[in-house]
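Engineer: I'll drop the sequence and a predicted model, then ask my questions.
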Amino acid sequence: MSNSGSTIVRGAARARRWLNEAGLPYSDEIELRPSNAQFADGGHYGVEVPVVNNFKVLESTLRLLQQEGLPVTRFNETLGAFLLSDSEVQDMLDLCRENAVGMVFALGPRPEYDRKAAFYRGGFGASQGRRVNNNDALAVSVEEALRLTEFGCRGLIAYDLGVIRLLSDLRAAGALPADLVIKASSHCIVSNPMTSRVYAENGTDNVTTTHDLGLAVLQEIRRGSPQLVMDVPTDVYGSKGGFIRFYETPELVQICSPMMLKIGASAQSHPHDPVSENTVRQRVQRVSLCLDYLAKSGIDAKYISSLSPQRCVPVQV
């Protein structure tokens, strides 16, 4: 080797120099810094519990969290609200509103349920995420958004950038509520700072980051899209790798604030698995353990304000 200096010479040096000078992400080897940002109404983090897909699971999960004295900001329904009857959707929203807890519903039809599902259930289609690939599905997604918000829902999960842009335009036009929170699913594959910027520019309020991102990438997403609330998975389903990063909770809150700690998926092997009482207990135990790591770190991290619209608490209609 001809290099005898104290540091190595990195590859892609010309690109790194240009990106660095332009203030863009250029390396994973950067100093970690706190974001020093909060939710508009105060607080650094909230707690989001996923895979709460029907009233029975919602009721039992909320009851156990309350018994354990654990905070929960909002729940996620993740299979598609079109699989739930109007009465069950209303019951779920009513329960959350009565307990000042948020509820975010997933729009349908997700492509694996749509009439072109054969494509998405094949090997190639599965690699495309959950992109909507026909005009009728766009229309149904909008119809679902109208249905859910008419029941008082104030948080929607979308799986497609085009659907998010549609929802954003409808919100701006007054067809959807001005206080509606639009959330990009992890299936949107927001895995780097430039992609997160595209989602923010098209009306996304919250983005669930790809599950396996390192701290440096998460820091650059926060720096590049300061208006986004970042929903960061702390643990994942066994079928998605099963990793648990509770030990990084203090760093995640400092780097990503304002953010949601998305806790509890590791209690299940697959998001479609039936949720038993034992699954609910394991999920709540995960919430407790994750928040213990944050509390023991001693950092000055404040829970999200009860006034924040990012909580997605349903409204009375």
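Structural biologist: Received it, and whenever you're ready, just let me know what you need.
Engineer: From now on I want contacts and neighbour counts done on CA atoms only, so please keep to that.
Structural biologist: Will do.
Engineer: my guess is Ile182 is in a strand, correct?
Structural biologist: Yes - assigned with DSSP: H, G, I helix; E, B strand; the rest coil, Ile182 falls within a strand.
Engineer: what's it in contact with, if anything?
Structural biologist: Going by Cα atoms under 8 Å, 6 or more residues apart in numbering, Ile182 touches Gly155, Leu156, Ile157, Ala158, Ile164, Leu167, Ser168, Gly203, Thr204, Asp205, Asn206.
Engineer: again with Phe82
Structural biologist: By Cα under 8 Å, 6+ apart, the contact list for Phe82 reads Leu107, Gly108, Pro109, Glu144.
Engineer: One more to weigh against that first structure:
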Amino acid sequence: MEKSRALLKSLGFLEREAYDLADSIKRFPDGAQYRVEIPSVEGPEALKAVFEEADRYGITIHRVSQGSGIMLQTDDEISEMVQLCASRGVELSLFVGPRGTWDIGAQPLTPAGKAIALRHEGIDQLVYAMEDLQRANQLGVRGALVADEGLLLLTKEMKKQGLIDPNFVIKVSVQMMAANPVSIKLMQDIGADTYNVPTGLTLPKLASIRPAVDIPLDLYVEVPDGFGGFIRHYEIPEFVRILSPVYIKFGLRNHPDVYPSGKHLEQVNVALCRERVRRAYIGLQLLKQYAPDLKTSDLGAPGLAIPVPQNDF
């Protein structure tokens, strides 16, 4: 194995897993080590519930993300979310709508084909995805999730050519599935501004990723059932220490599949979002207890993809 390890080392990667769990010296632009994300915030009513609960528990939520897709929200709904997040200095990240599971092919719905579920089949699907990003950008959104390598590369060109804002933050979904330092560096190189690592990686495997990339890493500390259902709250201090800069992401185990969402599931989504914030409070209390010196960001901090309301254009 020595030649293989030597090759990795010559390319600037670790030659074995980081069992020493070294402290990360990398930080967010404001010097913070961690930020907090609430995912699956499906629409303005769910977003209002997130902010209400965050205020009630006295915690800071830096980013909210959505999964059903830009294409399944109205202009008014997106604009309201833009206004709500902008007023608090919170990042808003909406998922690109077109995807394999919304398309007519059967493979993304099969047990063996799920790995391509959110990728784009054919040129037209890439065009639709780019249109979705441009629509969000025009409505003031400055962050979006993607899960296709081709689209990720295209976002770099879209920024260069002015189709989306040059500071638009491209968040790569956990469903991209890259799970090692070399693959994740490739994601960074082709356009990822922040990367959601797989949910079940051990601490040494996670720690081996951080030296390879400079972008923030996103990590579920409570994982939806479809991605494993893990609840890793007691590991949060270690996650922050070895992965900084990192977004600590509070999903929710034991909840119904709400994708694609809409008015028919709105109250379910509101209840789920309230519980996600409650779980975030529990996790952050543990972080405060075991590692009170770890630093987080204020709202409005540099690097957050804070949306820009239309009337500010």
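Structural biologist: Perfect, I can see it now. Please read these numbers as outputs of a predicted model, since none were measured by experiment.
Engineer: what's the TM-score here?
Structural biologist: The TM-score (TM-score structural alignment, normalised by the length of structure 2) is 0.90; 304 aligned residues with a Cα RMSD of 2.0 Å.
Engineer: re earlier: what is the most widely separated pair among the contacts of Phe82 of structure 1?
Structural biologist: Spatial extent of these (Cα to Cα) is set by the pair Pro109 and Glu144 at 8.7 Å.
Engineer: how close does the aligned residue in structure 2 for Glu68 of structure 1 get to Phe51 of structure 2?
Structural biologist: Under the alignment (TM-score structural alignment), Glu68 of structure 1 pairs with Tyr57 in structure 2. Shown here: Tyr57 of structure 2 relative to Phe51 of structure 2, a distance of 10 Å by Cα to Cα, to the nearest Å.
Engineer: Does Asp231 of structure 1 belong to a helix, a strand or coil?
Structural biologist: Once three-state DSSP is applied, Asp231 of structure 1 turns out strand.
Engineer: How about the contacts made by it?
Structural biologist: Asn206, Val207, Thr208, Thr209, Met259, Met260, Leu261, Lys262.
Engineer: roughly how far apart are it and Asn278 of structure 1?
Structural biologist: Asp231 of structure 1 sits 25 Å away from Asn278 of structure 1, taking Cα to Cα as the criterion.
Engineer: Report the contact partners of the spatially most central residue of structure 1.
Structural biologist: By Cα atoms, centre = their mean, structure 1 has its centre lying nearest to Thr208, at 3.0 Å. Thr208 of structure 1 sits next to Lys183, Ala184, Ser185, Ser186, Val190, Met230, Asp231, Val232, Pro233 when contact means Cα under 8 Å, 6+ apart.
Engineer: 10 Å - rerun?
Structural biologist: For Thr208 of structure 1, the contact set (Cα atoms under 10 Å, 6 or more residues apart in numbering) comprises 157, 183-191, 196, 229-233, 259-262.
Engineer: same check, this time on Gln90 of structure 1
Structural biologist: Listed by Cα under 10 Å, 6+ apart, the contact partners of Gln90 of structure 1 are Phe55, Leu84, Cys96, Leu148, Phe151, Gly152, Cys153, Pro314.
Engineer: hmm, try it at 6 Å
Structural biologist: Residues near Gln90 of structure 1 by Cα atoms under 6 Å, 6 or more residues apart in numbering: none.
Engineer: Now check structure 2 for the residue matching it.
Structural biologist: So, by TM-score structural alignment, Gln90 of structure 1 is matched to Ser79.
Engineer: what do you get for Ala139 of structure 1?
Structural biologist: Per TM-score structural alignment, Ala139 of structure 1 is aligned with Val127.
Engineer: Also Thr279 of structure 1?
Structural biologist: Match for Thr279 of structure 1 (TM-score structural alignment): Leu272.
Engineer: hey, where'd the helices end up in the stretch 1-150 of structure 2?
Structural biologist: Along the stretch 1-150 of structure 2, the segments classed as helices by DSSP state H, counting those that start in this stretch run 2-10, 44-57, 75-88, 123-138, 149-160.
Engineer: Val172 of structure 2 pairs with which position in structure 1?
Structural biologist: Checking TM-score structural alignment: Val172 of structure 2 goes with Ala184.
Engineer: contacting residues around that match?
Structural biologist: Ala184 of structure 1 is in contact with Ile157, Ala158, Val207, counting by Cα under 6 Å, 6+ apart.
Engineer: now Ala86 of structure 2
Structural biologist: Ala86 of structure 2 neighbours (Cα under 6 Å, 6+ apart): Ile306, Pro307.
Engineer: State the distance from it to Asn137 of structure 2.
Structural biologist: Distance of Ala86 of structure 2 to Asn137 of structure 2, computed by Cα to Cα: 14 Å.
Engineer: just to revisit the earlier point, list only buried entries from the contacts of Thr208 of structure 1.
Structural biologist: Using 16 or more other Cα atoms under 10 Å as the burial test, those include 157, 183-191, 196, 229-233, 259-262 as buried.
Engineer: what do we get in structure 2 for Met194 of structure 1?
Structural biologist: For Met194 of structure 1, the aligned position in structure 2 is occupied by Val182, per TM-score structural alignment.
Engineer: Superpose on structure 1 and give me the mean offset of the helix or strand that match falls within.
Structural biologist: Using DSSP states H and E, Val182 of structure 2 maps to helix 181-189. Its matched residues in structure 1 lie on average 0.6 Å from helix 181-189 of structure 2 after superposition (mean Cα distance after the TM-score superposition for structure 1).
Engineer: Can you give me the buried ones in the longest helix seen in structure 2?
Structural biologist: If you go by DSSP state H, structure 2 has its longest helix at helix 266-290. Under the neighbour-count criterion of 16+ other Cα under 10 Å, helix 266-290 of structure 2 has 266, 269-270, 272-281, 283-284, 286-287 buried.
Engineer: Same question for stretch 95-106 of structure 1.
Structural biologist: Of all the residues in stretch 95-106 of structure 1, those buried under the rule 16+ other Cα under 10 Å are Leu95, Cys96, Arg97, Ala100, Val101, Gly102, Met103, Val104, Phe105, Ala106.
Engineer: coming back round to it: what's the distance between the nearest residue to the match of Glu68 of structure 1 once chain neighbours are set aside and Leu287 of structure 2?
Structural biologist: Nearest non-adjacent residue to Tyr57 of structure 2, counting by Cα to Cα, 6 or more residues apart in numbering: Tyr281, 6.6 Å away. Counting by Cα to Cα, the gap between Tyr281 of structure 2 and Leu287 of structure 2 amounts to 10 Å.
Engineer: With that, I have no additional questions.
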